[in-house]
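# Just to be clear, the model below is a prediction. Sequence and coordinates:
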Amino acid sequence: MYTKREKWWGYAFIAPQLLGMIVFSLLPLIFAFALSFMSWDGFGERTFVGLDNYIQQFQDPVFRTAMRNTTLYSLFVIPGGIIAALGAALALNKVKGKDFYRMLFFMPVVTSSVSIGVIWMWLLNGDIGLINQLLAMAGIDGPNWLTDQKLVLPSIAALSIWWGLGTNMVIFLAGLQGISRSYYEAADIDGATPWQKFRHITFPLLSPTTFFVAIMIVIASFQVFDQAYVMTQGGPGKASYTLVYHIFDMAFTRTAFGPSTASAMILFAIILIFTLIQFSVSRKWVHYEDGGR
């Protein structure tokens, strides 16, 4: 049992973090929720309008476009991010000097989103971009990646998968290194193939890690903003106009803070629902080495 003095010291250590969370996270969230039921331009008086902001958003074709684009983007990024990170982790797990390669993969993560966006704007440029130059060397006429309405979302999704690869790969590497070698030794004795070992040992025991990575990618994919803002400004023709871009546009371009916060609350509800669904479904496919669930 802890003494009263030790308890107070514990409270003192967590107080700054707790205070910061209340001031910078909880209180703004409460204010945003209240503001979603009001009409306010940021300067005048706030007027209570009930559910009008939410009804307006669901009836707004621009909001529906943003929702569709965000959903399509997430469908690219979620499976692509998991597969790319898991594949990279499996490839590096037994490579000598893995720490060096892990550093190389992780470098984009610590690079500013604006810098990443500007670099990829050049790489994906339809006229002078490096990617199209390489395709031209192979006799392929490269498309206009960022000005084609059909290709702009997959292009931004490819950037996001590459950008998040370092973080997710490091997490998968940690999960792989936590799997006991005794399982593989027993499988080798039984004559298991590499695919059988991956299917029956690696992937099941890696499921808690996969679950965590999936949640993080889902949350990040629905909050995509920097890439679209820097590279395309939501274009062409709102083909890359995402939900967070819509929230930004409503608040800081149109000064419609009520509808903007209503959109933010809808996004919060979507992420919460998806996270709860993932937790619910995880009970059937997430397996632990100690046989917990």
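Cool, the structure landed.
# can we go C-alpha only for contacts and neighbour counts from here?
Will do.
# Leaving out sequence neighbours, find the closest residue to L124.
W145 (5.8 Å; CA to CA, 6 or more residues apart in numbering).
# Where does that neighbour sit: helix, strand or coil?
Here W145 is recorded as coil under DSSP: H, G, I helix; E, B strand; the rest coil.
# Show me where the stretch 1-150 of the chain has its strands.
38-39, 47-48 (DSSP state E, counting those that start in this stretch).
# I figured the residue nearest to L124 hits L151, correct?
Yes. Using CA atoms under 8 Å, W145 makes contact with L151 at a distance of 5.6 Å.
# Use this one as the comparison:
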Amino acid sequence: MHADAKPPRLRRDGRAAALFAGPSLLGLTVFTLFPIVLSLVMAFFRWPAVGERAFTGLDNFTTLFTDPVFRRSLFNTLLFVVLYLPLNLIVSVGLAVWMGPRIRGRKALRVVFFLPVVTPMVANAVVWRMIYQPNGLIDGSLYAATGVHAPNFLGEQGWAMFAVVAMSVWQGFGYNMLVFSAALDAIPRHLLEAAQIDGAGPWRQFFRIMLPMISPALFFASTMTLITSFQVFTQPFLLTAGGPGNDTETLMMFVFDKGFSIYQFGLASAGAWIVFVLILGVTAVQFAGQRRWVNYDV
């Protein structure tokens, strides 16, 4: 046998591994890698659904940044991220701390708080539209209590984005809450008991012990939440359809409109790659700065 020849068993194992991995690799190539590469190519072409295609270089990107609707969509997306990310983290961390070991029925509470995450977004949006609409739950309750009508949250400028953010926080905080709850349960009890004996109150225990020890979970949750925030689409699409005006139109809604309403696939691809670069840049900054506040030594 040649010195470099593989034993028959290793060759059989290699063929078996290739056989089992083949369908997944084929699906990954056809439905993920090929569309990514094609979208990058399309971003530099005028690529209508019907008609002649032509190479345009950076013209698609120039067109987007001179488009007031795109700039508004970019602003709306950044506003959503700035509002949604801290609210999601504050609510999820707060509830995770509140549901400590001494809370009765904490397992049932975890299930209840996690339910919106697994509930279909369409169903959630329908319910929240009924809550927000005139004579809905908020307006009816406020009028019955004070005689004053609530604003038209989904139809008035200045309110719509806050309504979308509130619904999104309710929809998504349950996942991070479970992450933080598991991280808090992993903190050794004797550390908190020792701090309590030394006279540390609940706030000091939280900031000096709990928060540093759950910092890896906080980094993971903030990174994942940030990525999904930049890709927000379903909530404003279902609640407001981007209105009133363009007050809640996000980057992904803009990409969807360019790609599947007017069939300008080159512009849509360029917009999608701008979103990718934004997410990549912000995530890189997070990873670069994690050494300053994430503690992996506990």
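All right, it came through fine. What you see is a predicted model; the values in this text were computed from it and never measured.
# Quick TM-score on the pair, please.
Overlay of the two chains. TM-score (TM-score structural alignment, normalised by the length of the first structure): 0.93; 288 aligned residues with a CA RMSD of 1.8 Å.
# re earlier: the residue nearest to L124 of the first structure maps to what in the second structure?
Using TM-score structural alignment to pair residues, one finds that W145 of the first structure aligns to F153 in the second structure.
# Check G97 of the first structure too.
G97 of the first structure maps onto G105 in the second structure, by TM-score structural alignment.
# thinking again about what came up before, got the contact list for the match of W145 of the first structure?
132-133, 159-160, 163 (CA atoms under 8 Å, 6 or more residues apart in numbering).
# switch to 7 Å and redo it
132, 159-160, 163 (CA atoms under 7 Å, 6 or more residues apart in numbering).
# Let me have these in TSV, extended by neighbour count, secondary structure and distance to L184 of the second structure.
Listed next are the contacts of F153 of the second structure as TSV, based on neighbours: other CA atoms under 10 Å; DSSP: H, G, I helix; E, B strand; the rest coil; distance: CA to CA, whole Å:
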residue	neighbour count	secondary structure	distance to L184 of the second structure
Y132	22	helix	35
W159	16	coil	36
A160	23	helix	35
A163	21	helix	31
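# thinking again about what came up before, return the most buried member of the strands of the stretch 1-150 of the first structure.
strand 38-39 (a mean of 22; mean count of other CA atoms under 10 Å).
# related to what we said a few turns ago, out of the strands of the stretch 1-150 of the first structure, nearest to Y184 of the first structure?
Between Y184 of the first structure and these, the shortest gap by CA to CA is with strand 38-39, which sits at 60.0 Å.
# so that closest one matches what in the second structure?
By TM-score structural alignment, strand 38-39 of the first structure lines up with residues 45-46 in the second structure.
# just how off-centre is that stretch within its chain?
30 Å (CA atoms, centre = their mean, to the nearest Å).
# Out of the strands of the stretch 1-150 of the first structure, the one nearest I119 of the first structure is which?
Here strand 38-39 is closest among these (CA to CA), at 39.7 Å.
# what's the mean distance for the closest one versus the second structure?
Strand 38-39 of the first structure, aligned to the second structure and superposed, deviates on average by 0.7 Å (mean CA distance after the TM-score superposition for the first structure).
# got a list of contacts for that strand?
Against strand 38-39 of the first structure from outside (CA under 7 Å, 6+ apart): 46-50, 258.
# And stretch 261-278 of the second structure, by the same measure?
With CA under 7 Å, 6+ apart, stretch 261-278 of the second structure has contacts from 39-40, 42-49, 60-61, 255, 258-259.
# Now which of these would you call buried?
39-40, 42-48, 60-61, 255, 258-259 (16 or more other CA atoms under 10 Å).
# Out of the residues you listed, which is nearest to V127 of the second structure?
V255 (26.5 Å).
# just to revisit the earlier point, need the max-distance pair from the contacts of stretch 261-278 of the second structure.
The most distant members of the contacts of stretch 261-278 of the second structure, if one measures by CA to CA, are A49 and F61, lying 18.8 Å apart.
# Now do stretch 108-115 of the second structure: distance to the chain's middle.
On CA atoms, centre = their mean, the centre of stretch 108-115 of the second structure falls 20 Å from that of its chain.
# average offset between that stretch and the first structure?
Relative to the first structure, stretch 108-115 of the second structure is 1.0 Å off (mean CA distance after the TM-score superposition for the first structure).
# Reformat the strands of the stretch 1-150 of the first structure as TSV; add distance to A264 of the first structure.
Shown next, in TSV, are the strands of the stretch 1-150 of the first structure (distance: least, CA to CA, whole Å):
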stretch	distance to A264 of the first structure
strand 38-39	14
strand 47-48	18
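# Indicate which one of those is closest to M107 of the first structure.
It's strand 38-39; of these, that one is closest to M107 of the first structure (CA to CA) at 43.2 Å.
# so which strand or helix has the residue nearest the centre of the first structure?
Per CA atoms, centre = their mean, the C-alpha nearest to the average position across the first structure is that of A220, at 2.1 Å. Using DSSP states H and E, A220 of the first structure maps to helix 207-222.
# The residue in the second structure that G50 of the first structure lines up against: neighbouring residues, count only.
Per TM-score structural alignment, the equivalent position to G50 of the first structure in the second structure is G57. For G57 of the second structure, the neighbour count with other CA atoms under 10 Å is 12.
# OK, contacts around G57 of the second structure?
Counting by CA under 7 Å, 6+ apart, G57 of the second structure makes contact with 44-45.
# Next one: the residue nearest to the centre of the first structure from T209 of the first structure, what distance?
17 Å (CA to CA, to the nearest Å).
# again, but for L18 of the first structure
28 Å.
# For those two, work out which one has more neighbours and name it.
T209 (19 against 13).
# Where does the counterpart of Q196 of the first structure in the second structure sit, in terms of helix or strand?
Aligning on TM-score structural alignment places Q196 of the first structure opposite R204 in the second structure. If you go by DSSP H and E, R204 of the second structure is part of helix 202-205.
# Would you mind getting the average deviation of that helix from the first structure?
With mean CA distance after the TM-score superposition for the first structure, helix 202-205 of the second structure averages 0.9 Å from its match.
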